[in-house]
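Chemist: okay, structure incoming, though there's no sequence with it:
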């Protein structure tokens, strides 16, 4: 259709010309109520992975793959599962028969099948369902203006009569199989491209045929076969149908959104606020074009706000494994909730905030952690994967990874110093820096044990005076005994080191903490030695805290000795 907003003289073909598109008609609903509603319980979920998802694959699922997917959906808690289009192919027909004849359908699960409003296809569909305990027969015909005018070349009344006739065929064939508990579903395909009041009239015509009751409810499904508007417009459409639908107390109002505009999930969420009782979609959003509504994400959205999704999605490893095996599609690393990188922070400020929130959080507290909308552990993800380091990271992320790998809780000044070491390497390599490298780099930088090392020590603590410390050392390969005095063993040892190494160091900072919770746990000690306006950090671990402190001083002193030697070498050169 020509866009009247474009002057006739200017309607020339263009490779990229927005003027050939027209704005979507929006319903007039000034008294809309959905914006004030809050979702407090999960909708009825219906998975269409085995039908809509399957037909969108380059290589449709084999029967073993379909069985694997069906079993996953059952285990996740889906009570309604659309298994296919049994009148469309022998494979689809045989899969339906296999589920029924091998009694693979649990008593609390209802399978759903799709069929066009054509009598031979409806007859074949009921043949495929023979012997099933309960089933939903989902009949549809396209009602959109474009398809009426350009595909079917029929008027509104003819299309409405086709819907009514399809409903009659479904009802009549169901009567031939009285042992099955039947439920009927109708979709005005391409609902979003159908004039709203006309779509309502078609749905009501179908309901007049079925005459649903509170005991035998029908399903009216509103498919955004192609997503054409913003989610709020779809919500207005759903609320209008919700108000105008006949037999409303005997109807389950369902939606089936696609993701052509990238807002399929939002459209379904707003639709539930607008009165929809049921949502069709696929796990992880596989489907035609840009995909179907992603049930996993919508369910986890509810979960993250304290609403029971009524699906058990905790085993994300299995979900991802079955999904990739059955669809031959990858899971995007940024896919909400399940992607490899969704709980990962590289930014320094993000890492620092996460680290601090996790440090103060108590197990009984509500989940409130910066940048993490849910607890990764709920989906089997470890905290070790939350913070990862690259050139964008800061001291908090580096310190977090080191603590996860070693148990060390670095003093803030040491965090700053070590982060610079990691930053230099990440910028040099232009790659992510892993925890193993960080751990090794920390020990290389702050645990140097040459040319000086401690063999043993004797401490004579003086009450009210200076302590005397006698230490057996190896210095440049030679065994020696060094003696020092000071206010406490640390000061006494620094005094001895200065006297024998020609240094002028003093303790600028010291920290220690246990590496476990029992009385025999090792401890770690950190010491900062200042000399000539330079700070040399040392770290050591051990079960004897005095010896551990001495070894930490040794590590810092060795760094100072190395710097002095390097300076002399440069001057000599």
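Modeler: Received the coordinates, thanks. Being a predicted model, the structure only gives us computed values, none of them experimental. Numbering: from 1, shown residues only.
Chemist: going forward, measure contacts between C-alpha atoms and count neighbours the same way
Modeler: Fine.
Chemist: excluding its backbone neighbours, what's nearest residue 222?
Modeler: In this structure, residue 222 finds its nearest non-sequential neighbour in residue 255, 4.7 Å apart by Cα to Cα, 6 or more residues apart in numbering.
Chemist: tell me which stretches of the stretch 401-550 of the chain form strands.
Modeler: 452-460, 467-475, 478-486, 506-514, 523-531, 534-542 (DSSP state E, counting those that start in this stretch).
Chemist: let's bring in a second model and compare:
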């Protein structure tokens, strides 16, 4: 096997974590993020010690270009990557977006499977190789760190893959990514593919081999780990497994599988695993994609035990039913002891421990005011309450066009539910009253009566942040209008108010939204 990274099994090798939450993850329908939201996620990924952050696809839209550029300027400890199709325009846009990066990478790709070359690209194999080589050489003019992906490698012919990868490495690509773009492969099959590529390609020792697996058959993590066992030393993944269709390989599952089973893997990541749960929650909140309770590592039930036998075992020795500790991945079983008499510094320090830092004193003061208000109403305040409180504060940007001033909702078993809403619209208070099938429906209708957005409600989701009847409710709303999809979020101990906040938050995003073209929807050349 021609993998120069292979060393004595007693020496742990580095497994590079390439996070594409901000690029591939954002391509999930409804998961589009604002620039500010992308920056928040990027900062937390940097804190997690993610090696490479794929910040976006600069040629897709001005908004994507600006987001990649902004992240490239801010992130210092992780490599910032921009995606580009194998054409001159895309590569130039990626290069320009990454100019200010402390460490920048251009990731260029072109499809290599017969079905893609024939029906999508309408190119011959030789033309595909020429485009790949030209793009890599152009990218090397901007940075020495160039990655090449033969899209749909999982369904490509082995001999052609070997040809194009050999030429890509000769042209200057130092990372070769093998994507299972449609999630078609099985673990043993995918592992053999990586082995064969490393063996057959003469210059394979001059590049790090990477994998990017989709989850269409629920095998993205299994395929990725099989590839690592076969010699791949970079895994492309996303927080919570976010991504197109059924998603991508889950970052948290990849990292903890390798970390937990060091008896099987001769490599390990540099990830600070205590940041996994905070990252999961932040991504879930921003995208509006809730994490299922039984999700590995980050699900609410991942470290919960109900069966008496399990409880007894864990009490006697945690390892009887837990193969990792909850604290290791960022869960905290400690109750939040801050109360209404707590000061700003204690509040700020606790949130810093939970992974939240404020960009301005004004934002901290708003969050602290919310905390004080909550402490007057709620008997027990948990870390989860604090995290929801801070993200809710983040929804109150000073430039929002619409704000909720007052809401009165009425519901009774023998009467039609109704809602009276007072909103601030561009600084002017406007009132409306409506009836509906329920208090939430009436509230949304009253808001629509004021705004007249003409949008369609695609998702309405309610989650209890903590336990008890005084728990905060977190509401996610997804709106669609003329192909633009946005998510809104709101949290409150009153679920009707939380719903109104979420709907208005979505409307603010809708009126500031940019239509974004994803790489897969763009015309390849």
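Modeler: Perfect, thanks for sending it. All of these numbers come straight from a predicted model, not from anything done at the bench.
Chemist: just give the TM-score of the two.
Modeler: Put the two chains on top of each other and the TM-score (TM-score structural alignment, normalised by the length of the second structure) is 0.58; 329 aligned residues with a Cα RMSD of 2.9 Å.
Chemist: among the strands of the stretch 401-550 of the first structure, which comes closest to residue 497 of the first structure?
Modeler: Closest approach to residue 497 of the first structure among those is made by strand 478-486 (8.0 Å; Cα to Cα).
Chemist: can you give me the stretch of the second structure that that closest one aligns onto?
Modeler: Per TM-score structural alignment, strand 478-486 of the first structure has no counterpart in the second structure.
Chemist: just stretch 412-424 of the first structure next, same as before
Modeler: Going by TM-score structural alignment, stretch 412-424 of the first structure lines up with nothing in the second structure.
Chemist: buried residues, that stretch. List them.
Modeler: 414-416, 418-419, 422-423 (16 or more other Cα atoms under 10 Å).
Chemist: same check, this time on stretch 59-70 of the first structure
Modeler: Within stretch 59-70 of the first structure, the residues scored as buried using 16+ other Cα under 10 Å are 60-61, 65-70.
Chemist: so which of those residues are in helices?
Modeler: Secondary structure from DSSP state H places 65-70 of the buried residues of stretch 59-70 of the first structure in helices.
Chemist: tell me the one of these nearest residue 319 of the first structure?
Modeler: The shortest approach to residue 319 of the first structure among those belongs to residue 69, at 9.2 Å (Cα to Cα).
Chemist: can you give me the distance of the counterpart of that closest one in the second structure to residue 249 of the second structure?
Modeler: Mapped onto the second structure by TM-score structural alignment, residue 69 of the first structure lines up with residue 41. Residue 41 of the second structure is 18 Å from residue 249 of the second structure, where distance means Cα to Cα, to the nearest Å.
Chemist: follow-up on the earlier one: spit out the contact partners of the residue nearest to residue 222 of the first structure.
Modeler: By Cα atoms under 8 Å, 6 or more residues apart in numbering, the contact list for residue 255 of the first structure reads 221-224, 268, 271, 276, 278-280.
Chemist: among these, which lie within strands?
Modeler: If you go by DSSP state E, those have 221-224, 278-280 in strands.
Chemist: list just the nearest of the residues you listed to residue 511 of the first structure.
Modeler: residue 279 (56.8 Å).
Chemist: the closest one against residue 254, yeah?
Modeler: Yes - taking Cα atoms under 8 Å as the definition, residue 279 of the first structure is a contact partner of residue 254 at 5.6 Å.
Chemist: rewinding a little: now the ones in strands among the contacts of residue 255 of the first structure in JSON lines, with neighbour count?
Modeler: Listed next are those as JSON lines, based on neighbours: other Cα atoms under 10 Å:
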{"residue": "221", "neighbour count": "25"}
{"residue": "222", "neighbour count": "28"}
{"residue": "223", "neighbour count": "20"}
{"residue": "224", "neighbour count": "26"}
{"residue": "278", "neighbour count": "21"}
{"residue": "279", "neighbour count": "26"}
{"residue": "280", "neighbour count": "27"}
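Chemist: wait, which of those is closest to residue 513 of the first structure?
Modeler: Using Cα to Cα, those come closest to residue 513 of the first structure at residue 279, 53.4 Å.
Chemist: residue in the second structure paired with that closest one?
Modeler: That one, residue 279 of the first structure, aligns with residue 235 by TM-score structural alignment.
Chemist: its match contacts residue 50, doesn't it?
Modeler: No - using Cα under 8 Å, residue 235 of the second structure makes no contact with residue 50, being 11.1 Å away.
Chemist: shared neighbours of those two, anything?
Modeler: Joint contacts of residue 235 of the second structure and residue 50 (Cα under 8 Å, 6+ apart) are 17-18.
Chemist: tell me the one of the contacts of residue 255 of the first structure nearest residue 344 of the first structure?
Modeler: Looking across these and measuring by Cα to Cα, the closest to residue 344 of the first structure is residue 268, at 27.7 Å.
Chemist: map the closest one across to the second structure for me.
Modeler: Using TM-score structural alignment as the criterion, residue 268 of the first structure maps onto residue 224 of the second structure.
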